[in-house]
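Enquirer: Below is the structure, and that's it, no one-letter string:
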């Protein structure tokens, strides 16, 4: 991984074998980023993503492996109980052009990842919500 900061934006290159969420959390902690949003593209060899079942209050994920193009990745970094909290969604395409995705659990770069993390001046924490089972923004 390598990255450069330009004003409030971090342009990040992820390399083969690096995991996206883990790498972004590392950058956020190193740079003391408390609030930011993410956009990016790239190539992955493994993606685990899915949906949160709001009735059962559990995450239901799927894993795809092979040559996958990251069509888009987006989300945010903020805090929960003073700790870095990352929340990302991903869309990826296989060799046949089938696109799948959802809430990102894991994505391992196979070629490269080209990401832009834009820092926002401020802090937004999260708090667990019993009704939904989700960690929601708390202002």
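Expert: Everything's here; your move. Keep in mind it's a predicted model, so treat the numbers as computed, not measured.

Enquirer: CA only for contacts and neighbour counts going forward, please
Expert: Noted.

Enquirer: does residue 109 really touch residue 18, like I thought?
Expert: Yes. In terms of CA atoms under 8 Å, residue 109 counts as a neighbour of residue 18; the distance is 5.5 Å.

Enquirer: Of these two, which one has the most company?
Expert: Using other CA atoms under 10 Å as the criterion, residue 109 and residue 18 rank with residue 109 on top: 23 against 18.

Enquirer: how much space between the closest residue in space to residue 69 that isn't next to it in sequence and residue 136?
Expert: Using CA to CA, 6 or more residues apart in numbering and skipping the chain neighbours, the partner closest in space to residue 69 is residue 43 (4.5 Å). From residue 43 over to residue 136 the distance is 30 Å, taken as CA to CA, to the nearest Å.

Enquirer: Leaving out chain neighbours, which residue sits closest to residue 9?
Expert: Closest residue in space to residue 9, ignoring its immediate chain neighbours: residue 118 at 4.4 Å, by CA to CA, 6+ apart.

Enquirer: The helix or strand hosting the one you found packs against which elements?
Expert: With secondary structure defined by DSSP states H and E, residue 118 is part of strand 99-119. The helices and strands touching strand 99-119, judged by 3 or more CA pairs under 8 Å, 6 or more residues apart in numbering; DSSP states H and E, are strand 9-15, helix 20-30, strand 36-53, strand 83-93.

Enquirer: dropping in the other structure now:
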């Protein structure tokens, strides 16, 4: 299992109509954050949430497009075996009636503001590989620890 330490914490505010997923990836690239724990909260104008169906190995998605609160969003920033960044996020949202839905965050658009916190994971490589038996990307077992 990957073992690392917390490095820098990068905080960014996303503005109306920005794409949450692509903006998190661009901020990570701009700030040279390779691996991170991702947290976010704020408001959304659109979100697509997914539920992974283990039987079919596919995501069932639902799009919501109304003023929504991003109650919680947490996930990881890793890389695949080619070095491409892989963002895996789960989100909980609520509507104006305080009904709550959650799932895998497929896409999202900022409503008024989204605050993002990237807590850098240092001292290890978080690499994900595709697991045929699960139909999902999983963490590769071997890691590289930096010398202290």
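Expert: Thanks, I have it. Just so it is clear, the model here is predicted, and its values are computed rather than measured.

Enquirer: Can you pull the TM-score for these?
Expert: For these two chains in superposition, a TM-score of 0.92 is obtained (TM-score structural alignment, normalised by the length of structure 1); 133 aligned residues with a CA RMSD of 1.0 Å.

Enquirer: After the strand holding residue 118 of structure 1, which helix or strand is next?
Expert: Next along the chain after strand 99-119 of structure 1, taking DSSP H and E as the criterion, comes strand 125-129.

Enquirer: That next one: which residues count as buried?
Expert: Buried residues in strand 125-129 of structure 1, counted by 16 or more other CA atoms under 10 Å: 125, 126.

Enquirer: Also stretch 59-70 of structure 1?
Expert: Here stretch 59-70 of structure 1 shows 61, 64, 67, 68, 69, 70 as buried, counting by 16+ other CA under 10 Å.

Enquirer: mean deviation of that stretch from structure 2?
Expert: After superposition onto structure 2, stretch 59-70 of structure 1 sits on average 0.6 Å from its aligned residues (mean CA distance after the TM-score superposition for structure 1).

Enquirer: gap between that stretch and the chain center?
Expert: Mean-position distance between stretch 59-70 of structure 1 and its chain equals 14 Å (CA atoms, centre = their mean, to the nearest Å).

Enquirer: Give me the spatial nearest neighbour of the residue most central in space within structure 2, chain neighbours excluded.
Expert: When structure 2 is reduced to its mean C-alpha position, the nearest residue by CA atoms, centre = their mean turns out to be residue 89, at 2.9 Å. Nearest residue to residue 89 of structure 2, sequence neighbours excluded (CA to CA, 6+ apart): residue 75, at 4.2 Å.

Enquirer: In structure 1, what sits opposite the one you found in the alignment?
Expert: In structure 1, the residue matched to residue 75 of structure 2 (TM-score structural alignment) is residue 75.

Enquirer: if I look at that match, how far off is residue 11 of structure 1?
Expert: Computed with CA to CA, the distance linking residue 75 of structure 1 and residue 11 of structure 1 is 15 Å.

Enquirer: just to revisit the earlier point, would you confirm that the residue nearest to the centre of structure 2 contacts residue 50?
Expert: No. Using CA under 8 Å, residue 89 of structure 2 is not in contact with residue 50; the gap is 10.4 Å.

Enquirer: any shared contact partners between the two?
Expert: When CA atoms under 8 Å, 6 or more residues apart in numbering defines a contact, the residues bordering residue 89 of structure 2 and residue 50 alike are 104, 105, 106.
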